[in-house]
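Asker: Could you look at this predicted model? Sequence included:
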Amino acid sequence: MDIFERLKQDHNRHRELIDKIKATSGDSEERRTLFEQFKTDAMAHAAAEEGTLYATMMEDPEIRQDAQHSVKEHADIGMLFVELDEMDMSSSGWLNKFNSLADEYAHHIDEEEEEKFAKAQEEIDEATAERLASVFEERKPVEVERVVEGKDVDEIKHAIAEEEGSK
């Protein structure tokens, strides 16, 4: 399996979790559990993806801009997760924000699969793509731990504070 196939596996799992979350209502245990699973896996996925595929793409001038674009979208999505964590899950505002996140996330992974990965596959040889999948597998559990410990959220909140301070 190469990195592109491995990332698509996660994307498919995330699509399923989004659909399941949309089928829940209110501040239910099911919604909380599914949202935590989605948030944890999606944020860990993004960090591991950045440390493997996107780090490799950044080294190639032909595809560097694609990697930068996707990393920026990861940050935007991370901020939406932080905002959702701070909202009342039973409110219509939470559901509206979640739907925005779901739409943005679906756009992001569709764009990755349809455009970014295709360009990267032209530039990255198969042996490297397979090695990146192995590195991703090793890195993702470490990133899951960071998410569970809240380290990623602290970094996002710090970035939000800096952004607001510069306005």
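Answerer: Here it is on my side, so go on. Keep in mind the model is a prediction, meaning the values are calculated, not measured.
Asker: from here on, contacts and neighbour counts on C-alpha atoms
Answerer: OK.
Asker: mind listing the helices in the protein by residue range?
Answerer: For the chain, the helices defined by DSSP state H occupy 3-22, 29-49, 55-58, 64-85, 92-111, 117-123, 126-149, 151-165.
Asker: Show which residues not belonging to the shortest one make contact with it.
Answerer: Read that as helix 55-58. For helix 55-58, contacts defined as CA atoms under 8 Å, 6 or more residues apart in numbering pick out Ile63, Arg64, Gln65, Asp66, Ala67, Gln68, Ala120.
Asker: For the first one, list the residues it contacts.
Answerer: If I follow you right, that is Ile63. Residues near Ile63 by CA under 8 Å, 6+ apart: Met57, Lys119, Ala120, Glu123.
Asker: this is the other structure I want to compare:
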Amino acid sequence: MTAKTIESRTFNPVPAAQAKAEAIAKAKALAPDLAVRIGSTPKTKFRGNPDVFGRLVEDHDRHRALLAMIEETTGNSPEREMLFTELVQELKGHAAAEEQALWSTVLRDPNTTDFARHAIAEHKEIDDMLADLAARDMASSAWLRRFAGLREEYLHHIREEEQEQFVAAEKHLSASDLRYMRQVFNRRKREEKAAAKIEEKINLKN
């Protein structure tokens, strides 16, 4: 298969249901015996789209599945440790690549600066929550309570991105911009995820 063929296939639209199923399957492959109960997902026009927003939603669906699978684990089991590590690396790599591929450009436009800053600020909040969880005993009830808080915060964040921030940003970007950003995101995501480190830092404010 030539590079041109791969690129062409990469940028072809995919039915939303298929795109969601494929994203969930990537997470499911890590722990086939665990259920993936993500329920219904917020409506978004970007799922399966051939631009950067479709690619970001693909990651979001995978993250929804990882969060649901972690909830199916118990104590400090190998499955919980493995899935949490994957989640941390996924979220860190995704956020860093998203900021470099999308929000760095959006920030240059005064019309879109506010919601770009909001998205980046929430990335920092989520990163802090991950560090707090990493520093705590996975088998404790406090860990589960804090994990539930992370899950709620992250699901709120990606719902807001998919239904508001991406919609607003799209109006100020050309189709060629969006497809180029997808290429940048894919490259940076691989690099950022590979370099992601799990930090441990107790958050005494919560």
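Answerer: Now that the structure is in, tell me what you want to look at. In this text the structure is predicted, and so the values were computed from the model without any measurement.
Asker: Quick check: the aligned residue for Arg62 of the second structure in the first structure?
Answerer: Applying TM-score structural alignment, one finds that Arg62 of the second structure aligns to Arg13 in the first structure.
Asker: Burial check on its match, number of neighbours?
Answerer: 13 (other CA atoms under 10 Å).
Asker: That one and Pro61 of the first structure, how far apart?
Answerer: 31 Å (CA to CA, to the nearest Å).
Asker: corresponding residues in the second structure for stretch 99-115 of the first structure?
Answerer: Across the second structure, the stretch matching stretch 99-115 of the first structure (TM-score structural alignment) is residues 148-164.
Asker: Stretch 74-85 of the first structure now?
Answerer: Going by TM-score structural alignment: stretch 74-85 of the first structure matches residues 123-134.
Asker: Other residues contacting that stretch?
Answerer: With CA under 8 Å, 6+ apart as the test, stretch 123-134 of the second structure has contacts from 88, 92, 95, 143, 146-147, 150, 153-154, 198-203.
Asker: ok, now stretch 165-183 of the second structure?
Answerer: Outside stretch 165-183 of the second structure, the residues within contact range by CA under 8 Å, 6+ apart are 11, 50-53, 55, 101-102, 106, 112, 115-116, 119.
Asker: Need the max-distance pair from those.
Answerer: Greatest spacing in the contacts of stretch 165-183 of the second structure, by CA to CA: Phe11 and Phe115 (26.6 Å).
Asker: counterpart of Ala44 of the first structure in the second structure?
Answerer: In the second structure, Ala44 of the first structure lands on Gly93 (TM-score structural alignment).
Asker: What residues does the residue found closest to its match once you drop the neighbours it is linked to in the chain make contact with?
Answerer: In this structure, Gly93 of the second structure finds its nearest non-sequential neighbour in Lys193, 4.0 Å apart by CA to CA, 6 or more residues apart in numbering. By CA under 8 Å, 6+ apart, the residues touching Lys193 of the second structure are Gln89, Glu90, Lys92, Gly93, His94.
Asker: What's the match for Lys193 of the second structure in the first structure?
Answerer: In the first structure, the residue paired with Lys193 of the second structure according to TM-score structural alignment is Val144.
Asker: For stretch 172-183 of the second structure, buried residues please.
Answerer: Neighbour counts using 16 or more other CA atoms under 10 Å place Leu178, Arg179, Met181, Arg182, Gln183 of stretch 172-183 of the second structure among the buried residues.
Asker: Which of these sits closest to Ala3 of the second structure?
Answerer: Nearest to Ala3 of the second structure among those: Gln183, at 13.1 Å, using CA to CA.
Asker: Aligned to that closest one, what sits in the first structure?
Answerer: When the first structure is aligned by TM-score structural alignment, the residue opposite Gln183 of the second structure is Ser134.
Asker: From Ala127 of the first structure, how far off is its match?
Answerer: Between Ser134 of the first structure and Ala127 of the first structure the computed distance is 11 Å (CA to CA).
Asker: how close does the nearest residue to Phe115 of the second structure once chain neighbours are set aside get to Leu107 of the second structure?
Answerer: Nearest non-adjacent residue to Phe115 of the second structure, counting by CA to CA, 6+ apart: Gln165, 6.2 Å away. For Gln165 of the second structure, the distance to Leu107 of the second structure equals 12 Å [CA to CA].
Asker: go on, Arg55 of the second structure?
Answerer: 20 Å.
Asker: swap in Glu81 of the second structure?
Answerer: Separation of Glu81 of the second structure from Leu107 of the second structure (CA to CA): 36 Å.
Asker: Over to Asp51 of the second structure?
Answerer: Using CA to CA, we find Asp51 of the second structure at a distance of 19 Å from Leu107 of the second structure.
Asker: Then Asp127 of the second structure?
Answerer: 21 Å.
Asker: What of Ala148 of the second structure?
Answerer: Ala148 of the second structure sits 31 Å away from Leu107 of the second structure, taking CA to CA as the criterion.
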